[in-house]
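Enquirer: sequence and predicted structure are below.
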Amino acid sequence: MSDIAVSPEIAAAPKALLHDHLDGGVRPQTIIEISDEIGYTNLPRTDAAALDQWFRESADSGSLVRYLETFEHTVAVMQTPAGLHRVAKECALDLAADGVVYAESRYAPEQHVAGGLAMEEVVEAVNAGFREGETEAAAAGRPIQVRALLTAMRHAARSREIAELAARYRDDGVVGFDIAGAEAGYPPTRHLDAFEYLQRENAHFTIHAGEAFGLPSIWEAIQWCGADRLGHGVRIVDDVDTSGDAPVLGRLAAYVRDARIPLEMCPSSNLQTGAAASYAEHPITLLKDLRFRVTVNTDNRLMSGTTLGREMQHLVDDAGWTLSDIRWATINALKSAFIPYDVRLALIEKVVKPGYVALGVPAYTV
């Protein structure tokens, strides 16, 4: 999907990532090796390059059944402490190699208990993997902070339990909660109990909304559930009238912009799901120009064959973005991260801004 040469400037630019699925970014070679270790025999390919290609072709196929099958294989190798630890560690290393200095990686603990693990054991294995990856990345001169978001599946009934798990591990690497899965037929209000619990606990959460389903999903996520951020949120553009000389925002779009509600936008993924026709036409650029709180993300790096650097390069090449725009979106992401204010500010002032000045981008002014 995203075969593209990343420029030296974008490769070197410090980046921040808010929407990246752990089970959507596993290395193909790792899938093969863990499958051998645990006796998983259902892989469609047993050569790493061929398996990588299969994942991308399946995600691009237009078949939802085939797209969902890709996750069956990645989740299958994430059912043991060792498997979860390795995948999390490699996630941190791969993101650091891409120039990411801060990332939030999300996964659904309820999908990793088929081998008998308790959800607490899943969380602890992933956290340990992230910490080891951070240590190795720092030793290699690529410091990164990786934090976890715990996801509940919209079609299941464990959201309150997982919300409580997120709150329990909030001082041990878990910074928030999420719901994911099919939007149509599974509105976020089905999980209102979980969101109300998190609000009482002063905890953060994001909600997948406005990806495959439209404005009602976004409205419920914000006005009923109280989402801090919107996962994707691309369909907010349906409430922007561009037929005249200047765009006119409807009430919901105006609220989202005025309240600075972050949009976790994932261009390549949206092209695969049909939420956008091309990088040039993706609503992210219109929303950037209208100064919504836009962030750039990867969603599923394996399925989309992408990195955050590639996502940014596509926007530069096809949608006219500049390095200043990339820096703006990066600062948006850090402003919107579920970590303490002083940590966010330090990353912005001591890492991101100097990093872009070193690339020749004029000093940042508000």
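Expert: Received it, and whenever you're ready, just let me know what you need.
Enquirer: C-alpha only now, for contacts and for neighbours.
Expert: OK.
Enquirer: the longest helix in this structure is where?
Expert: Longest helix in the chain by number of residues (criterion: DSSP state H): helix 119-139.
Enquirer: isn't residue 310 up against residue 5?
Expert: Yes - using C-alpha atoms under 8 Å, residue 310 is in contact with residue 5, at 7.5 Å.
Enquirer: looking at these two, which one has more neighbours?
Expert: It is residue 310, of residue 310 and residue 5, that has more neighbours when counted by other C-alpha atoms under 10 Å, with 22 against 11.
Enquirer: give me the contact list for the helix or strand hosting the more buried one.
Expert: Counting by DSSP states H and E, the element that carries residue 310 is helix 308-319. Here helix 308-319 makes contact (C-alpha atoms under 8 Å, 6 or more residues apart in numbering) with 2-7, 10-11, 15, 17, 98-100, 266-268, 279-281, 285, 296-298, 321-323, 326.
Enquirer: swap in stretch 208-223?
Expert: The contact list for stretch 208-223 (C-alpha under 8 Å, 6+ apart) reads 178-184, 187-189, 207, 227-228, 230-236, 238-239, 252, 270, 273, 275.
Enquirer: ok, stretch 107-126 next?
Expert: Contacts for stretch 107-126 (C-alpha under 8 Å, 6+ apart): 21-23, 75, 78-82, 84-85, 87-89, 148-153, 158, 162, 165.
Enquirer: take a look at this one as well, against the first:
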Amino acid sequence: MTSQTVPPGIPSSDQIRRAPKVLLHDHLDGGLRPATVVDLARESGYTQLPDTDPEKLGLWFREAADSGSLERYLETFSHTVGVMQTRQALVRVARECAQDLAADGVVYAEVRYAPEQHLEGGLSLQEVVEAVNEGFREGERLALAEGHRIRIGALLTAMRHAARSLEIAELANAYRDAGVVGFDIAGAEAGYPPTRHLDAFEYLKRENNHFTIHAGEAFGLPSIWQALQWCGADRLGHGVRIIDDIRVREDGTVELGRLASYVRDKRIPLELCPSSNLQTGAAPSYAEHPIGLLRRLHFRATVNTDNRLMSHTSMSREFEHLVEAFGYTLDDMQWFTVNGMKSAFIPFDERLAMINDVIKPGYAALKSEWLFRQTASTSPSAPPEG
């Protein structure tokens, strides 16, 4: 094999961290630094934290999220949201989010949050959005000064159990040219189908705006079908349960059901979150996560973090798990990353520029580095002088 045809191999942890990455499914209130939670609680007088030592608090978040108890899992968000009720807190959390993602090699991210959950301190919905946008812009500037380029778009989330989805959709549309790139709906799937919020989705479609729907994580195929066929979602938040419509026969051949075929044929993006899916029971292990089969079948699969604090994860950690489980190479990482960028809610020309000017050159450099190291490690040593 010539050096041009040698396939790039499995990346090191350092290469995974330095590789350009795209993140489409990340919750702002699920990604705080433990030390920031402690600081904000002290500043705001929030006294309900289970621990005020940052290291112990971070461990508590991870253990509560891993406990298998829905009550304990939801409690983790009550604490992060509880300290995000002022303008200063929202600016800081958004700024640090941008910095943390950039330091992890993320070059483009869409970060979601529910404005209606940050009104207890007297802020208006508009003030919440403007504070988060300010924080993202500050974080982008600080990251660039540290040598890390990142662009962040906000997704405004409405809660399934509430009745403000149309109001939040209108808010997302009002700020669509000021940092907000789309709309999302989240919360418990069972008992709260997306069809309860059809007025919001119809409004967004009339305005030619983008939206994703949390679907196919806990409730399965009916949730996916409703999100797509009744509501017209551009992407599926999680969507991991599409695997329920895929049959792998004993001889290894694969049969796709009608819904799975539709999702693949229409190139509908799946916002897969491996670590989070393990916590919620959507997959038993990384090696058994449906992402392996979905990648092999060429679904529009993307890799995401969901809640970095609760899952003790990052984009680099997610890829490290997948590299270990499936033997993925830099080519596979690039495939997932390009999928993410193709599926982003920004204009086509801007997506294309990110792919051609940032992502592909970044991976080309890493592949060249890998090939150089391989060549150096296999070349015979020069004979000693004399």
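Expert: Received the coordinates, thanks. All figures in this text were calculated on a predicted structure; none of them were measured in a lab.
Enquirer: ok, back up a step: now, the contacts of stretch 107-126 of the first structure that are in strands?
Expert: Of the positions in the contacts of stretch 107-126 of the first structure, 21, 148, 149, 150, 151, 152, 153 sit in strands, assigned by DSSP state E.
Enquirer: residue in the second structure paired with the last one?
Expert: Same thing as residue 153 of the first structure. Here residue 153 of the first structure is matched to residue 159 in the second structure, going by TM-score structural alignment.
Enquirer: what residue in the first structure is paired with residue 328 of the second structure?
Expert: In the first structure, residue 328 of the second structure lines up with residue 321, judged by TM-score structural alignment.
Enquirer: what is the neighbour count of that match?
Expert: Residues near residue 321 of the first structure, counting by other C-alpha under 10 Å, number 16.
Enquirer: residue contacts, it?
Expert: Shown in contact with residue 321 of the first structure (C-alpha under 8 Å, 6+ apart): residue 315.
Enquirer: looks to me like it is in a helix.
Expert: No - with DSSP: H, G, I helix; E, B strand; the rest coil as the criterion, residue 321 of the first structure is coil rather than part of a helix.
Enquirer: ok, back up a step: quick check: ChimeraX command selecting the buried ones in the contacts of helix 308-319 of the first structure.
Expert: Buried members of those can be picked out in ChimeraX with the line below, counting by 16 or more other C-alpha atoms under 10 Å:
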select :2,6,10,11,15,17,98,99,100,266,267,268,279,280,285,296,297,298,321,323,326
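Enquirer: now, the contacts of helix 308-319 of the first structure that are in strands?
Expert: Those of the contacts of helix 308-319 of the first structure lying in strands (DSSP E): 15, 17, 100, 296.
Enquirer: make TSV out of the residues you listed and add distance to residue 343 of the first structure.
Expert: Shown next, in TSV, are these (distance: C-alpha to C-alpha, whole Å):
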residue	distance to residue 343 of the first structure
15	15
17	15
100	15
296	20
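Enquirer: greatest separation within these: which pair is it?
Expert: Spatially, the most separated pair among these is 100 and 296, at 11.9 Å (C-alpha to C-alpha).
Enquirer: list the residues that contact both of those two?
Expert: Common neighbours of residue 100 of the first structure and residue 296 (C-alpha under 8 Å, 6+ apart) are 17, 308.
Enquirer: ok, and the closest non-adjacent residue to residue 34 of the first structure?
Expert: Distance criterion C-alpha to C-alpha, 6 or more residues apart in numbering; nearest residue to residue 34 of the first structure, sequence neighbours excluded, is residue 77 at 5.9 Å.
Enquirer: can you check residue 73 of the first structure too?
Expert: Spatial nearest neighbour of residue 73 of the first structure, chain neighbours left out: residue 43 (6.7 Å); criterion: C-alpha to C-alpha, 6+ apart.
Enquirer: the one you found -> the second structure?
Expert: Under the alignment by TM-score structural alignment, residue 43 of the first structure pairs with residue 49 in the second structure.
Enquirer: how much does the longest helix of the first structure stray from the second structure?
Expert: Superposed on the second structure, helix 119-139 of the first structure shows a mean distance of 0.3 Å to its aligned residues (mean C-alpha distance after the TM-score superposition for the first structure).
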